[in-house]
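# the amino acid sequence is not available; the structure is as follows:
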């Protein structure tokens, strides 16, 4: 089995792996196949130019990417067929009406090799010595196929959607073919798909992704709570005594993330203050006439102030009380604005 040439999948270079496995040697590189693809592109361009390079068909053709290869390493069946023609080999569709195809369908072991394609993946099946091998580059190594199983295997590939081509012509001689005619291969353990190595990794990556997503959700929730708290603490009016007197009489609007915070102008504060003091004086006068309050209980704000004075120190003068009452009135007017 060690003498059988087998390339494991690299990128999207399955066309290269398929050809080299079929020919049993490193005959084609990505550069070789790209050169063939470019030759095919140039030939197609010349054919389209026959109708005129000013036509709409030619313009659309030139705008389209190549159908023969791309940067990922994909190569079309035309590239594979062109590469095989160098060795005198040709492709024949498995389901064609050609007599050779009919023979292959009735007795697959009569052929020398097949190549199959499904969703742009190419694989080779070849007879080496007197035995058949699946040389799929997605396997860790060549897979021995019995003559009996070969027909079932090809039928299975067709049912899965594979396109199957028969290789016609004489394949080049190789060491594995000569050796296996003398010493047939024995394979007690079948090779595995190379992507099985990545299954656990994919599961692990999925778990990590879920954990990161959950962590992100927790952070977003905490951040939302913090933002709500900040927003509530910033709602209402804010007065800055350092504002210049030349500020606009119109209300200034400062936008936050979710709700604008409005800063009152000096004129609005003055109007609110005067209205509050006028209301306070009327209220004090009414209460005095009805004998329902004492002089020290002119308003709730004064009551609070006097309680603090009794705790913190001696009473202050009437002039001081008036000034403090004015400050308290301003503070309460600000609360009224909020």
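Okay, I see it. Nothing here was measured: the structure is a model prediction, and the numbers come from that model. Numbering: from 1, shown residues only.
# contacts and neighbour counts: CA atoms only from here.
OK.
# strands along the stretch 1-150 of the chain, start to end?
90-93, 113-118, 121-128, 131-134, 143-145 (DSSP state E, counting those that start in this stretch).
# starting at the chain centroid, how far to the third one?
With Cα atoms, centre = their mean, to the nearest Å as the basis, the distance from the averaged C-alpha position of strand 121-128 to the chain average is 35 Å.
# put this beside the first:
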């Protein structure tokens, strides 16, 4: 088992949950990030003031309010980036030219933050294993190495912004103080297969890529220009060379589609209400 720090979604505080699950501990609160957002707002205000209080740019800036924190507690990437800098960690988009190596082989990294509209979640490597740590899900999910590569590429294709976080992460201490969350033991050898209900909903993202055929796995790696030095990946299986069976790739829909069906109903309603505020 691998112990993973996890936080359930509260209001629109996914930015807090994303940072804490990335760092694997209760490091930040909503108040902490609100203070960071306020600091960034003041710096932006000072810059805008240079054009004069009567300038159209400043008037527009003042009227729009904070661009770093929303009334419901959603934080901008600038806030998360600033918070990470206190740990000497950097946060950059994988679409930047200097991060071409990340797209080629994301498995060499230690963590990613993913954002679409009003939601943040984490992909984190712990003890050499990858986990999808999403506060809207019931618990962290183990991801195979191949799943990580395909999942990130699928997210990119569907408009998610993905940021690679680099630097010396703080040491993970299982069962340390977990004021905002809990420690969950996850079996890193078993991927949870989709339920029948999930299979009936093509927009679900929880697809077990370990169930894919070897030749599909190989074809997808080639199509994504995937590269790594793991010799464990088996070559394309010739037994399906003559098969015309169609394949369906995973579909990653917007984050509200991945709330587990057996979660508390009140939590579902609270999450949906916070998401609708966008």
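Here it is on my side, so go on. Note that the structure is a prediction, hence the values are computed from the model and not measured.
# ok so, going back, can I get the strands of the stretch 1-150 of the first structure in CSV including mean neighbour count and distance to residue 57 of the first structure?
Formatted as CSV, the strands of the stretch 1-150 of the first structure follow (neighbours: other Cα atoms under 10 Å; distance: least, Cα to Cα, whole Å):
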stretch, mean neighbour count, distance to residue 57 of the first structure
strand 90-93, 18, 30
strand 113-118, 21, 30
strand 121-128, 23, 30
strand 131-134, 20, 43
strand 143-145, 20, 47
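# same list, these, but as TSV with distance to residue 330 of the first structure please.
Written out in TSV, the entries for the strands of the stretch 1-150 of the first structure read as follows (distance: least, Cα to Cα, whole Å):
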stretch	distance to residue 330 of the first structure
strand 90-93	95
strand 113-118	82
strand 121-128	81
strand 131-134	92
strand 143-145	92
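# for residue 255 of the first structure, which of these is the nearest?
With respect to residue 255 of the first structure, and counting by Cα to Cα, the nearest of those is strand 121-128 at 57.9 Å.
# measure how far stretch 327-338 of the first structure is from the centre of its chain, please.
For stretch 327-338 of the first structure, the separation from the chain centroid amounts to 54 Å (computed by Cα atoms, centre = their mean).
# so for that stretch, what gets flagged as buried?
328-330, 333-334 (16 or more other Cα atoms under 10 Å).
# of these, closest to residue 76 of the first structure?
Nearest member of those to residue 76 of the first structure, counting by Cα to Cα, is residue 334, at 78.4 Å.
# map the closest one onto the second structure.
Matched by TM-score structural alignment, residue 334 of the first structure corresponds to no residue in the second structure.
# quick check: residue 334 of the first structure is in a strand.
No - Residue 334 of the first structure is assigned helix when assessed by DSSP: H, G, I helix; E, B strand; the rest coil, not a strand.
# which SSE is immediately downstream of the lengthiest helix in the first structure?
As assigned by DSSP state H, the longest helix anywhere in the first structure is helix 199-234. Per DSSP states H and E, the first helix or strand lying C-terminal to helix 199-234 of the first structure is strand 252-255.
# residue range for that following strand in the second structure?
Using TM-score structural alignment, strand 252-255 of the first structure finds no match anywhere in the second structure.
# hang on, the earlier thing: could I get the buried residues of stretch 327-338 of the first structure as a markdown table with distance to residue 228 of the first structure?
Formatted as a markdown table, these follow (distance: Cα to Cα, whole Å):
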| residue | distance to residue 228 of the first structure |
| --- | --- |
| 328 | 30 |
| 329 | 30 |
| 330 | 28 |
| 333 | 26 |
| 334 | 23 |
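# identify the farthest-apart pair in these.
The distance between the two most remote of those (Cα to Cα) is 9.8 Å, for 328 and 334.
# so which of the strands of the stretch 1-150 of the first structure is nearest residue 62 of the first structure?
Across those, closest to residue 62 of the first structure is strand 121-128 (Cα to Cα), at 26.5 Å.
# for that closest one, grab the matching residue range in the second structure.
Going by TM-score structural alignment: strand 121-128 of the first structure matches residues 119-126.
# mean shift of the matching stretch relative to the first structure?
Superposed on the first structure, stretch 119-126 of the second structure shows a mean distance of 0.6 Å to its aligned residues (mean Cα distance after the TM-score superposition for the first structure).
# contacts for that stretch?
Identification of contacts with stretch 119-126 of the second structure by Cα atoms under 8 Å, 6 or more residues apart in numbering yields 2, 4, 12, 14-15, 17-19, 21-22, 74, 109-115, 130-135, 255.
# now do the same end-to-end measure for stretch 139-155 of the first structure.
Using Cα to Cα, to the nearest Å, one end of stretch 139-155 of the first structure lies 20 Å from the other.
# which parts of it are buried?
139-145, 147, 150-151, 154.
# separation between the residue mapped onto residue 147 of the second structure from the first structure and residue 131 of the first structure?
Counting by TM-score structural alignment, residue 147 of the second structure lines up with residue 149 in the first structure. Distance, residue 149 of the first structure to residue 131 of the first structure, using Cα to Cα: 11 Å.
# again with residue 147 of the first structure
On the measure of Cα to Cα, residue 147 of the first structure and residue 131 of the first structure end up 7 Å apart.
# likewise residue 252 of the first structure?
89 Å.
# next one: residue 106 of the first structure
18 Å.
# do the same with residue 254 of the first structure
Using Cα to Cα, residue 254 of the first structure is found at 83 Å from residue 131 of the first structure.
# residues near the closest residue to residue 24 of the second structure other than its chain neighbours, how many?
Closest residue to residue 24 of the second structure apart from its sequence neighbours, by Cα to Cα, 6 or more residues apart in numbering: residue 5 at 5.2 Å. The number of residues packed near residue 5 of the second structure is 27, by other Cα atoms under 10 Å.
# my guess is residue 5 of the second structure contacts residue 186. True?
No - judged on Cα atoms under 8 Å, residue 5 of the second structure makes no contact with residue 186 at a distance of 10.3 Å.
# quick check, central residue of the first structure?
Most central in the first structure under Cα atoms, centre = their mean is residue 209, positioned 11.8 Å from the mean C-alpha point.
# residue 302 of the first structure versus the residue nearest to residue 252 of the first structure when sequence neighbours are not counted, what's the distance?
Nearest non-adjacent residue to residue 252 of the first structure, counting by Cα to Cα, 6+ apart: residue 263, 5.5 Å away. The gap separating residue 263 of the first structure from residue 302 of the first structure is 27 Å, by Cα to Cα.
# show me what residue 137 of the second structure aligns to in the first structure.
Residue 137 of the second structure maps onto residue 139 in the first structure, by TM-score structural alignment.
# list the contacts of that match.
With contacts defined as Cα under 8 Å, 6+ apart, residue 139 of the first structure is in contact with 8, 191-194.
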